[in-house]
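>>> kindly generate the corresponding structure for this input.
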Amino acid sequence: MQQQLHVNDLGRTHLLGIGGVGVSAVARLLVARGVKVSGSDAKDLPVLRELNSLGATTHVGYAAENLGDADTVVISSIIKPGNPEYDEAVRRGLRIVHRSEALSAVMNGYFTVTVAGTHGKTTTSSMIAVMFREAGLSPSFAIGANVAGIGKNAELGEGRVFVAEADESDASFLNYRPDVVVITNIEADHLDHYGTKEAVYEAFHLFASLLPEDGLLVCCADDPGSMALARRIRKEREDIRVQTYGFDDAADRRITDVRTEGSTVTATLEWGSGESVELRLPVPGNHNLLNATAAFAVGVDAGLEADVAARSLGQFHGSARRFESKGDARGVRVFDDYAHHPTEVLAALKAARTVAGEGKVHVVFQPHLFSRTREFSQEFAEALSLADTAYVLDIYPAREEPIPGVTSELIVNALETSGGAVAFDDAAKQVASVAQEGDIIMTVGAGDVTELGAKIVEALNV
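All right, here's what the predicted structure looks like:
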């Protein structure tokens, strides 16, 4: 195991892709820790001006001279040879670290809570941060989306706890040194990186194995992948404490007596021999009850009283692009969700069904990545068929080149509901035309489909 960097080791630090959500979070934290920070991005984004106001120096466009007198260069997985700043850093022999290594350096010395999983890690880590914050512990955090009520995705607090979302997409979570690991679920995803589902599962095992003696592993009892990991760690590492949570009767933290009213869901959490507490969340869906129960387990283990942990979680009002309200018009509510895996899409639409009540659910879905569409087209179609109407946009390529024969038609052809393929520019008007008072419209996907929310509200007003 390589020695963990400390923030004081970094020196002057230049970040490539500084406008990205993950890299900008690291930049904010580095500035807060007193590091001299600069960075570049291909686009002139509002976050660059925010970072400038904090004391960083930012550049639009990549050029070798932007490195200045940097000692360390921070990159993400999308930065490749051929980028002039990356190539210049290699030529100079500068220290080049992944974004996760820089974040790990910032977290060095804190009590670190990390949240990983194929789905739910952003929401769960946000819930943990809000819980500790509302309980008065002033945690630091770095999360993949802005947290409602806080308005940012990274902050350096005054307490000893650091909460971090741990990204498994490129196995970079193996650069962390956690004291607590939460595994929300494990499924085959990011096969463009891993190749096989077995490799995905092994990466999560390696991540959990990073826990120190007396570290805590929290696993979802309702997810087969997560539970398989819990059983394996229990056999291999008797020095690690393992807790499970979920609706399953065998879970250490059990969810019972669920009641839903509009966007609010209430349940009883039970554990031990008769202990219980009521949990009331202002965000819908059983998946959010699971996320909150994982957060509750972390909080109680860290010393919070059960009622304080539950009450603090009740102050969580969501994360950006996680069932986020985009407005309403004509009695139709519009929401946006980042879901980009079939399990996530299904959970989002189940939550929408609950919120809609007697109303209908209409969805505009944008597939993300050609490889993911190829692997899960049938599963996407099955999940989308829960909606009354499902419109499917062209695939958002992100980091990938097209794959011959792989288009959104693979999903459209398998749909078992009304709707079908729709062009991006026509989607807002089309979905608005079918919605009636009391219905819900959702834009779903990890790409620029999020831009349609405001356009749909506008189309509803016509």
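
>>> C-alpha only now, for contacts and for neighbours.
Fine.

>>> Pro212 against Tyr176, yeah?
No - assessed by C-alpha atoms under 8 Å, Pro212 is found out of contact with Tyr176, at 11.8 Å.

>>> next up, for comparison:
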Amino acid sequence: MSTTTSHTANIRYTNIYFLGIGGIGMSALARYFKAMGKMVAGYDKTKTDLTQTLDDLDIEIHYTDSVANIPKNYFNHHNTLVVYTPALPKDSRELAYFKNNGFDVLKRSEVLGLITKNTFSLAVAGTHGKTTTTSILGHLLRFCEVKLTAFLGGISENYNSNLILNGDEVSVIEADEFDRSFLTLSPDIACITSMDADHLDIYGSKEALHESFNDFAKRLKPEGVFFVKNGLPIDGLTYGVEDNSDYTAQNVTIKQGSYHFDLKTPQETYAGFTFSLPGRHNLSNATVALAMALKQGCNPEDLKKALADFKGVQRRFSYQIKTDDLVYIDDYAHHPEEINAVHQAVREMYPDTSVTVVFQPHLFSRTKDFGQEFADSLSKFDDILLLDIYPAREMPIEGVDSNWLLEMIINPNKKVINKSDLVEEIKATKNKVILSLGAGDIGEQVKQIKKGLLNEN
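Below you'll find the predicted structure:
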């Protein structure tokens, strides 16, 4: 990095302690502060591949919520900043200790706001598409040699990281609507990819969620540029795929599993783009990332090379096996609209091929709020295997479980299964294309599924 002044001017602490350090957004911040020369440690309830990558960076992590486990260097409230995720349980012992003993305790989004305050920032908001769009945008700007730091909500295949460090003049960030976190940001360029109802446990209604996105739009700096997906009930420069948007991908064709298209802008049309991530939703994400990069000043010819070089994001239509006889794809989809988007992509790429979906519902409240929508989207696949609901931060809701969801699925080829039987149940469907979907710990099962399907020991 060139310098660290503009990024860290608002962070005076030598020690940064994370509660929920294994979260995808939290771990990106932990990596960032470690790179800035800070002392970093934290707690998470579960060991994962993400916590292992932090451990490899000599970041100290423990897995029991106990004040006794906090490293002694972090007990001085004058030089320790505590960062926590809103997904942390309300009865967290460590969080209570820090709050009751004079420590500065900030949400992840508030820290992002401080870090990016003195930079030119590009923010990506939306109930779906944030991570892919942010990752494409970060990659485009990095390829164009912009001096940037990008905080990603997923692991970029190009960088094998959720953090892109190439300077401190520009910030690229996911603007997360959960817990209204994105209202701590003040971007120069921003977009909204989608506004489907979600997080109703936080917002209560779709109208309240929309109001929050409107509030986010008002956070834009006075001379800022704002993009919205065509059709959303909010003002801005529009983008889309083969429509009448201000910025649109047109003349779209598919060759050898990749999209080829031209980008029409209000000024002119740039021909000859290639993009290898399947699904019209991903092509839409690429379109707005290109629009934002153009506004940032990137050269269109450089953007063509950069987009063709984009390898994707882990758990976003990620190919685990891709042979003539067997295809296994893993995806983070955990909302009915995301499942619909994955279904569209897989049918476009593999027409007339039977597909098995393994789905782990995420949150009791989301499953309850969208039970019928989940059932409708899952029914479109040829065989449906359901795991138990991943509770995350929630307690069970009486009457809401995977068997309840299974009853609503109209496709007769359906079953609730145990994790221990995953591979055998998948094989029993005898389908060529396999999907694993969900935002819980199903991601930790991917290696096991892959090995099982390939008959490896």
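
>>> for the two chains, what TM-score is obtained?
The TM-score (TM-score structural alignment, normalised by the length of structure 2) is 0.90; 442 aligned residues with a C-alpha RMSD of 2.2 Å.

>>> follow-up on the earlier one: between Pro212 and Tyr176 of structure 1, tell me which one has more neighbours.
Ranked by neighbour count (other C-alpha atoms under 10 Å), Pro212 of structure 1 and Tyr176 place Tyr176 first, with 23 against 15.

>>> for that one, what are its contacts?
Residues near Tyr176 of structure 1 by C-alpha atoms under 8 Å, 6 or more residues apart in numbering: Ser100, Glu101, Ser104.

>>> give the equivalent position in structure 2 for Thr450 of structure 1.
With TM-score structural alignment defining the correspondence, Thr450 of structure 1 maps onto Gly443 in structure 2.

>>> burial check on the closest residue in space to its match that isn't next to it in sequence, number of neighbours?
Closest residue to Gly443 of structure 2 apart from its sequence neighbours, by C-alpha to C-alpha, 6 or more residues apart in numbering: Arg315 at 7.5 Å. Look at Arg315 of structure 2: counted by other C-alpha under 10 Å, it has 22 neighbours.

>>> residue contacts, the corresponding residue of structure 1 for Arg315 of structure 2?
Applying TM-score structural alignment, one finds that Arg315 of structure 2 aligns to Arg321 in structure 1. Contacts were defined as C-alpha under 8 Å, 6+ apart; by that measure Arg321 of structure 1 touches Ala145, Asp336, Asp337, Tyr338, Thr450.

>>> can you pull the buried residues of the helix ranked longest in structure 2?
For structure 2, the helix with the greatest residue count under DSSP state H is helix 280-296. Buried residues in helix 280-296 of structure 2, counted by 16 or more other C-alpha atoms under 10 Å: 280-294, 296.

>>> of the contacts of Tyr176 of structure 1, keep whichever come out buried.
The neighbour-count test (16+ other C-alpha under 10 Å) marks Ser100, Glu101, Ser104 as buried among these.

>>> what helix or strand is the counterpart of the second one in structure 2 on?
Looking back up the chat, that one is Glu101 of structure 1. The alignment partner of Glu101 of structure 1 in structure 2, by TM-score structural alignment, is Glu110. Per DSSP states H and E: Glu110 of structure 2 is located in helix 108-116.

>>> check which helices and strands that helix sits against.
Applying 3 or more C-alpha pairs under 8 Å, 6 or more residues apart in numbering; DSSP states H and E, one finds that helix 108-116 of structure 2 contacts helix 5-8, strand 80-84.

>>> quick check: which of the ones you listed is nearest to Asn230 of structure 2?
Closest to Asn230 of structure 2 of those is helix 5-8 (C-alpha to C-alpha; 33.6 Å).

>>> after that closest one, next one along is what?
Downstream of helix 5-8 of structure 2, the first helix or strand assigned by DSSP H and E is strand 15-19.

>>> and that next one with strand 80-84, angle?
20 degrees (axes from the mean of the first three to the mean of the last three C-alpha atoms, to 10 degrees).

>>> matching residues in structure 1 for strand 15-19 of structure 2?
Going by TM-score structural alignment: strand 15-19 of structure 2 matches residues 12-16.

>>> next one: stretch 139-146 of structure 2
The aligned range for stretch 139-146 of structure 2 in structure 1 is 130-137, by TM-score structural alignment.

>>> equivalent analysis for stretch 200-220 of structure 2, please.
Against structure 1, stretch 200-220 of structure 2 falls on residues 191-211 (TM-score structural alignment).

>>> that stretch: end-to-end distance?
Terminal residues of stretch 191-211 of structure 1 lie 25 Å apart, using C-alpha to C-alpha, to the nearest Å.

>>> thinking again about what came up before, show me which of the contacts of Tyr176 of structure 1 is closest to Thr407 of structure 1.
Taking C-alpha to C-alpha as the measure, Thr407 of structure 1 sits nearest to Ser100 out of the contacts of Tyr176 of structure 1, at 32.5 Å.

>>> hang on, the earlier thing: with distance to His190 of structure 1 added, can I get the contacts of Tyr176 of structure 1 in CSV?
Output for those, formatted as CSV (distance: C-alpha to C-alpha, whole Å):
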residue, distance to His190 of structure 1
Ser100, 17
Glu101, 20
Ser104, 22
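
>>> residue contacts, the alignment partner in structure 1 of Leu378 of structure 2?
Alignment note (TM-score structural alignment): Leu378 of structure 2 maps to Leu384 of structure 1. Listed by C-alpha under 8 Å, 6+ apart, the contact partners of Leu384 of structure 1 are Val345, Leu346, Leu349, Val363, Ala390, Leu415, Thr417.
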